[in-house]
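Asker: Build the 3D model from these lines:
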Amino acid sequence: MTKTDSPTSSAKAELARLVAPVAGRLRLAGLLAAVSELLWAAQAALVALAVGGLLEAPVLLPIWEASAGFLALMALRTGLDAAAQGLASRAATRLVATERQALLRAAARLDARASGLTPAELAALAGEKLALLGPFAARYSPAMMRSRIVPLALIAITLPFSWIAVLIFLIALPLIPIFMALIGIAAQEASERQMVQIGSLNGALVDRIAAVTDLRLIGAETRAGAELANVFERLRARTMKVLAVAFLSSTVLELFSALGVALVAIYVGFNLLGEIPWGSWGGPLSPEAGIFLLMIAPTVFQPMRDLSAAWHDRASALAVATELSAAKETLAREGTLLGYGTPATPPAPAVLSWQGLSLRPAPSAAAIRFAEGQIAPGEAVALSGPSGAGKTTLLAALAGLIRPDAGVIRWGETALDDESADALRAAMGWLPQAPQFIAAPLAEAITLGRDGDLAAALKAAQAEDVIAALPEGLATPLGDIGGGVSGGEARRLMLARAHHARASLILADEPTADLDAETAQAVIAGLMALRAKGAALLIASHDPTVIAACDRVITLEPGGHP
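Answerer: Purely as a prediction, here's the structure:
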C-alpha cells in the first residue's frame, strides 16, 4: 500500500472533503484570530515603552497614553476574537448539520432490503460521532491557521532586536509539530477504537431494550445487565486511552514551549545585567526591548499550545471521517428506493399490474421471477404461498421500495419509476407486518399533517377504544414502533391512518399474524371497510379467514411462480 492509499491519507482526504463547504469561513475565523493575537505585539510595545521610560530617562511614552492605547487595542482584540469564535462556531454547526442531514437522507432512501448498516450503528454515527466534527472545525482549524501565521510574524518582529532570541524560537518551535505528529498516530488509532466501541455499545443497548420482555420472562436480566456493563467498561477504557493521549500531546507541547520561553527570559535577563552582551544588534538590549521580548515570547508559542490542545479533536475527526466514508460506501452499495421523496399529488384510481418481474429478497439472494398479475380498483386480492415464496418482496416492489432487477410495474398506463414513484406511493396505503409510526403525538402519527375526518377514520378502523385507553388519548406519543399498545391495536391504528389518507390501494403484509381471533376479525373488518370505500386490497397472508374474505387469490410457489 502506497502512502497515498493508506487509511490515514484516505481519512485526511475525506475530512478535507467534509470541511470544504465551510473552509472559507474557517480560514476567515483563523485569520481574524491571528490578527487579534498579533495585536498583542502592539500592546506589548506600549507597555515596554511606558515601563522602560520609568526605568531610565527620557520618558518615551506617558503612562496615560500607553494605558489608553492598550485599552483600545484590548477592545479591538475582544471584537476580533468574538467575530472569529462566532464564525468558527457557526461553520462547525453547519458542517455537522449538513453531514447529519445527508446521512439521514441517504438512510431514509435506502432500498427496503438494505442490511449493511444497523439502526444502532446509524444512530451512533449520526448522533454522537458526527458531533465530534464540530470541535475539529471550531477549534483545530482556526488554531492551525494561527500557528502558520503568528509565530513567523512574531519571529520577524523579534529579529531587529535579537538574533539569539530568534534562534531560540527556531530551535524550539519545530520540535513541537514533530512530536505532535508522532503522538497523532497513536491518537488516531485510539480514537478509531473508541468509535468502534461506541457503535458496539449502541448496538448492545438497542438489542437489550428490544428483548427486555423476553429477558424478564426467562429470568436473564442479571446476565444481560452484566454483559452490558462489560461493554460500558470497554468503552470507558477506550475513552480513557484517548484522554491519555490527548494529555500526553499537551504535556509535550507545554514542555517545549516552557523551555523556549525560559531560555528567552534567561537571555534577556543576563543581557540586561551585562553578563551576555552579545546576541543583539549594535550593543546590549535596552530595557524597552527586553520587556518587549519577554512579553511576546509566550505569544510565539501560544498558537502551537492551542493547536496541541485541539490535537485530539483532529484525531477524533479523522476517525469519524473514516467511519463516515465507509458508511456512505455501504449505503451506496445497498441501493435506493424509487422516487425522490418529494410531496406529490396521487393519481386517480387505476389498475395496478406487473409483468416480467425479477426480484431479489436480499442483495446476495437468488432472484425470484414472478408471473404477470394485476389488481383492479375496489378489488380484494389475497397473496398466498409458503414462507420464502416472495410475498413481502413483491409487496415492497409494488410500493416502489425495491428496484426490480427486471420487469415493469404499471399504474394504469404509467410505469413505476423514479419520476412517478412519489405520486404513485401517495395513492397507496402500506401496512407492514411490523407496525411503524412517526415519533409524534398519535393524532399526527395517524394524519401525517393531512386534512380529513380523524374521528371517522378511527371509527372505520374500530380503533376508538384504543384511543380511549391511552393516558393522553390522541396526544399520546407512541414512538416509531407503537410502544404502549398491543400488536393488534397498533394494526388498527395503521388501518385508521389508511382510512384517513383515503388511499386507492392498500398493500398489507400479514395483517392478522400473531393476533387472537377477535382482534384479527376487527382488523379484517377494517380492511373490508376500506374496500367498501373503493380502495383495492392486496393482502399477503397465510390466514384462511383473510383469504376467504378476498375476491380471489394469487398463489406463489417457491421461486415466485404462481
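Asker: Only C-alpha atoms from now on, for both contacts and neighbour counts.
Answerer: Fine.
Asker: And for Pro21, nearest residue in space, chain neighbours not counted?
Answerer: Nearest residue to Pro21 in three dimensions, chain neighbours excluded: Leu95, at 7.8 Å (CA to CA, 6 or more residues apart in numbering).
Asker: show me the contacts for Arg236.
Answerer: By CA atoms under 8 Å, 6 or more residues apart in numbering, Arg236 lies in contact with nothing.
Asker: doesn't it fall inside a helix?
Answerer: Yes: counting by DSSP: H, G, I helix; E, B strand; the rest coil, Arg236 is part of a helix.
Asker: circling back to that earlier point, the residue nearest to Pro21 sits in which helix or strand?
Answerer: helix 63-108 (DSSP states H and E).
Asker: And that helix, how far out from the chain middle?
Answerer: 22 Å (CA atoms, centre = their mean, to the nearest Å).
Asker: What is the subsequent helix or strand relative to it?
Answerer: helix 119-124.
Asker: what sits up against the helix or strand following that next one?
Answerer: Note on helix 119-124: by DSSP H and E, the next helix or strand toward the C-terminus is helix 133-135. Contacts to helix 133-135, defined as CA under 8 Å, 6+ apart, come from residues 89, 92-93, 95-96, 310, 313, 316-317, 320.
Asker: just stretch 414-428 next, same as before
Answerer: 338-347, 349, 399-400, 408-411, 503-507.
Asker: So how do I select the buried members of these in ChimeraX?
Answerer: Remark: buried members of the contacts of stretch 414-428, expressed as a ChimeraX selection using 16 or more other CA atoms under 10 Å:
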select :338,339,346,347,349,399,400,408,409,410,411,503,504,505,506,507
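Asker: re the thing from before, hmm, the residue nearest to Pro21 is touching Val19, no?
Answerer: Yes: using CA atoms under 8 Å, Leu95 is in contact with Val19, at 6.9 Å.
Asker: Skipping adjacent residues, who's closest to Phe256 in space?
Answerer: Ala172 (6.2 Å).
Asker: How far off centre is the strand or helix carrying that neighbour?
Answerer: Using DSSP H and E, Ala172 sits in helix 163-210. Chain-centre distance of helix 163-210: 20 Å, with CA atoms, centre = their mean.
Asker: Following up with a second sequence; could you model it the same way so I can compare the two?
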Amino acid sequence: MPVADAASEKLKLLLAPVRKRLKLSGYLTTVASLLWIGQAALVAMLVASLLQPELHDLSVWAAALGFLALGACRIALDTSAGRISFNAADDVISKVRAEVAQQEALRSPQCAGNENSAALASLLAEKLDSLRVYITRYQPAQVRVGIVPLVILGFALWHSWVVALILFIAGPLIPVFMILVGMAARSASEKQMQEIGSLNALLMEHLSAAVDIRALGAVERSEDAFKGAADTLRQQTMKVLGIAFLSSTVLELFAALGVAMVAVFVGFTLLGEITFGSYATQLTVYEGVFLLLLAPDYFQPLRDLAAAWHDKASAVAVAGELAEREKQELKPILGRGGAVEMPRAPAPVAWSGLHFSYGSEEPMRYQEAKVPAGTSLAIVGASGSGKSTLLALIAGLIPPSGGTLRIGEFEMTAETADQLRSNMDWVAQTPHFLAETVRRNLSLARGHIPADEIDEALQSAQANGVVERLPDGLFTRLGETGAGVSGGEARRLLLARAMLSDAGIILADEPTADLDGDTARQITESLLALKDKGATLIVATHDKALADKMDQQLVLEAQNA
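Answerer: Sure, this is the predicted structure:
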C-alpha cells in the first residue's frame, strides 16, 4: 500500500470510534450556519420595509428580536458542537497516546532498534496535538461544505438563475485549486514533522553528551550542527506557511470575485440596467439584499475548509508516522507489563538449551548452567559473546528463541514473567533515575521506608558519603541520568536501592566498567554485601577481580556472538 494511502487509512481508523460524534458535531454546526438564511431574510425584509413600506411591513423591533433569537440559537449550536468535537479529539489523542506509551513500555530494551526517546517524546507531546486541530476544525467544516453551499444555491436559484449560475461557477473552482495546493501541503507537512523529530533527537543527544563535547573541545562544531538543523526546520516551516498562505489567497480571490459579480448583477438590476436573470418580475429590494447577504456565506464553508486544509495535511503526516511505527517489528518483553506482587526471597536460576537470535544473525547459544539460591555467578567472556543478552533473558526482557529458563519452581514464560521479575532488581551499567529526590529513587520498590533502613543500606553500599556531600542530602533531586553524582556514585546508589528492594535475585551488568580501581573495589564489596544478605547474584563482567570473588563463573565463547 502506498505511504499516502496507508496514512489516510490509519487516520480513518483513528477516527472510527468517534465518527458518530463528529458527524453530530458537523450537523450541529451546519444547522447553525443555515440559520443565517433566516437572519439574512429578516435583515433584507427590514431594509425593504424602510425603502418600500408599501410592499413590506416589518417593524425594527420585530426584526431585531427575530435576528437576536436566531443568533442565540446559532451560538448555542456552535457551543454544543465545539464541546462534542473537543471531547472526541481528547478521546482520540488520549487513546493513541496510551497505546503508543504502552507499546514502548513493553518494548525490549535489548531490541529497541534505532528508536530515539526524543523523537518519541516529540510524537507524544507535540505531534499528536495536530489531530486535535484536524478533528475540531476540518471534520465539521467537511460536513458543512457538503450541505450549506447547496442549500444557499437552492435559495439563490429560487430568486435568480443568474446569481445561482455565478455561485455555481465560482464555487467548484475553489476545491479544485485546494486539491492542487493540498498535494504540496501534505508533502511539506510530512517533511516538517520529520524535521521536528530530528531536531528534538539531536538536542537530546547533545544534552546527554554535553560533558564529552566540552571535554573534546567540540562545542563550536556542536553548535554549528544544531544551528544547521534548526535552520532546516525553519525553512521547512516557512515552506508550509507559504503553501497555507497560497491556498488562502486562491480561496479569497475566487470568493471575492463571486461576491463582487453577485453585487454587480444585483446593483444593476435594481437600477434597471439589467432586465434579465430573474423569473416573472425583476428583483425586488428584498430579493436583492437577501441574495447579497447570502453570497458571502455560500463561500464561508469553503473558506473554513481551506483554512483547515493544512490541519488535515499535518494530521495525515502524523497518522503516517503512526502507521510506520506499526510496521516496525516489536519484540516485547515477556509478560503483560504489570507488576504482580510475590514474596521476595532468594531463588535458584537454571537454564538449558537456551539460545537467542537478533533477526537473521547466528543465534547465541548458552551452555547449561544452574545458580543455587543465595549464591553468585559471574558471566565472563569477550565483547559480543552475549553476556548482557543472557542477563536480559534471565530478566525476561527478551523472549528466548528456544530452550528453557527456570526461576525457582517456575519456567520463565509470558504468563509467569511479571511475577518472577517482581522478585528481581537490575543494576545497570548506565544508571537511570527518576527526576525525583534521592530518597524517592531509593524507595521505588517498597514505597515508604524508615530512615534507619535507608541509612543501613547506604552504608552497606558505601554510598552514605555520596548522600552526605549532596546539597540537600536525601532530598536532593537527581536528574534522569544521575545529574549531580558521578558514574561510580550513581551505581552505588543503585546498589543501595537494590538492598532496600529486598529482591531475591540481583542482576548486574558490567557494574565496575569504566571505574577507577578504588571505586571498582567499593562496588565489588557492595555487591558481595548483597549476596551476604541472601540474594542470588548474577553479574556480567569483564572485571577479573570481580569475577574471582563470585562462587562460580560461566565463560561464554566468542563464537556464540
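Asker: the helices in the stretch 201-350 of the first structure, which residues?
Answerer: Counting by DSSP state H, counting those that start in this stretch, the stretch 201-350 of the first structure has helices at residues 212-217, 221-272, 287-309, 311-334.
Asker: Present the ones you listed as JSON lines; the columns should include distance to Ala186 of the first structure.
Answerer: Output for the helices of the stretch 201-350 of the first structure, formatted as JSON lines (distance: least, CA to CA, whole Å):
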{"stretch": "helix 212-217", "distance to Ala186 of the first structure": "39"}
{"stretch": "helix 221-272", "distance to Ala186 of the first structure": "7"}
{"stretch": "helix 287-309", "distance to Ala186 of the first structure": "14"}
{"stretch": "helix 311-334", "distance to Ala186 of the first structure": "9"}
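Asker: between these, which gets nearest to Ser387 of the first structure?
Answerer: Checking the helices of the stretch 201-350 of the first structure against Ser387 of the first structure by CA to CA gives helix 311-334 as the closest, at 23.7 Å.
Asker: helix/strand/coil for the alignment partner in the first structure of Pro511 of the second structure?
Answerer: Here Pro511 of the second structure is matched to Pro511 in the first structure, going by TM-score structural alignment. With three-state DSSP as the basis, Pro511 of the first structure sits in coil.
Asker: and Pro511 of the first structure, how many neighbours does it have?
Answerer: The number of residues packed near Pro511 of the first structure is 28, by other CA atoms under 10 Å.
Asker: same question, Ala101 of the second structure
Answerer: 15.
Asker: Alignment lookup: Phe299 of the second structure to the first structure.
Answerer: Taking TM-score structural alignment, the alignment pairs Phe299 of the second structure with Phe301 from the first structure.
Asker: Any figure for the gap between the counterpart of Phe226 of the second structure in the first structure and Ala366 of the first structure?
Answerer: Mapped onto the first structure by TM-score structural alignment, Phe226 of the second structure lines up with Leu228. Using CA to CA, to the nearest Å, one gets 37 Å for the distance from Leu228 of the first structure to Ala366 of the first structure.
Asker: what's the counterpart of Phe161 of the first structure in the second structure in contact with, if anything?
Answerer: Mapped onto the second structure by TM-score structural alignment, Phe161 of the first structure lines up with His159. For His159 of the second structure, the contact set (CA under 8 Å, 6+ apart) comprises 278-279, 283, 287.
Asker: What is the burial count for the nearest residue to Ala124 of the first structure once chain neighbours are set aside?
Answerer: Spatial nearest neighbour of Ala124 of the first structure, excluding adjacent residues (CA to CA, 6+ apart): Gly199 at 5.8 Å. Gly199 of the first structure has 21 neighbouring residues, counting by other CA under 10 Å.
Asker: And Gly199 of the first structure? What does it align with in the second structure?
Answerer: Per TM-score structural alignment, Gly199 of the first structure is aligned with Gly197.
Asker: can you check Pro277 of the first structure too?
Answerer: Pro277 of the first structure maps onto Thr275 in the second structure, by TM-score structural alignment.
Asker: right, and its match touches Thr284 too?
Answerer: No: using CA under 8 Å, Thr275 of the second structure makes no contact with Thr284, being 12.0 Å away.
Asker: which of Leu228 and Ala366 of the first structure has more neighbours?
Answerer: Leu228 (15 against 12).
Asker: how near is that one to Leu122 of the first structure?
Answerer: 19 Å.
Asker: Nearest residue to Thr8 of the first structure in space, please, no chain neighbours.
Answerer: Using CA to CA, 6+ apart, the closest residue to Thr8 of the first structure is Leu318 (7.9 Å).
Asker: How many residues are close by that neighbour?
Answerer: Leu318 of the first structure has 30 nearby residues by other CA under 10 Å.
Asker: Can you give me the distance of the alignment partner in the second structure of it to Leu131 of the second structure?
Answerer: Using TM-score structural alignment, the partner of Leu318 of the first structure in the second structure is Val316. Here Val316 of the second structure is placed at a distance of 9 Å from Leu131 of the second structure (CA to CA).
Asker: Strands of the stretch 401-550 of the first structure, start to end?
Answerer: Along the stretch 401-550 of the first structure, counting by DSSP state E, counting those that start in this stretch, strands occupy 406-411, 414-415, 428-431, 505-509, 536-540.
Asker: quick one, which of those strands is nearest to Leu39 of the first structure?
Answerer: The nearest among the strands of the stretch 401-550 of the first structure, by CA to CA, is strand 428-431 at 64.8 Å.
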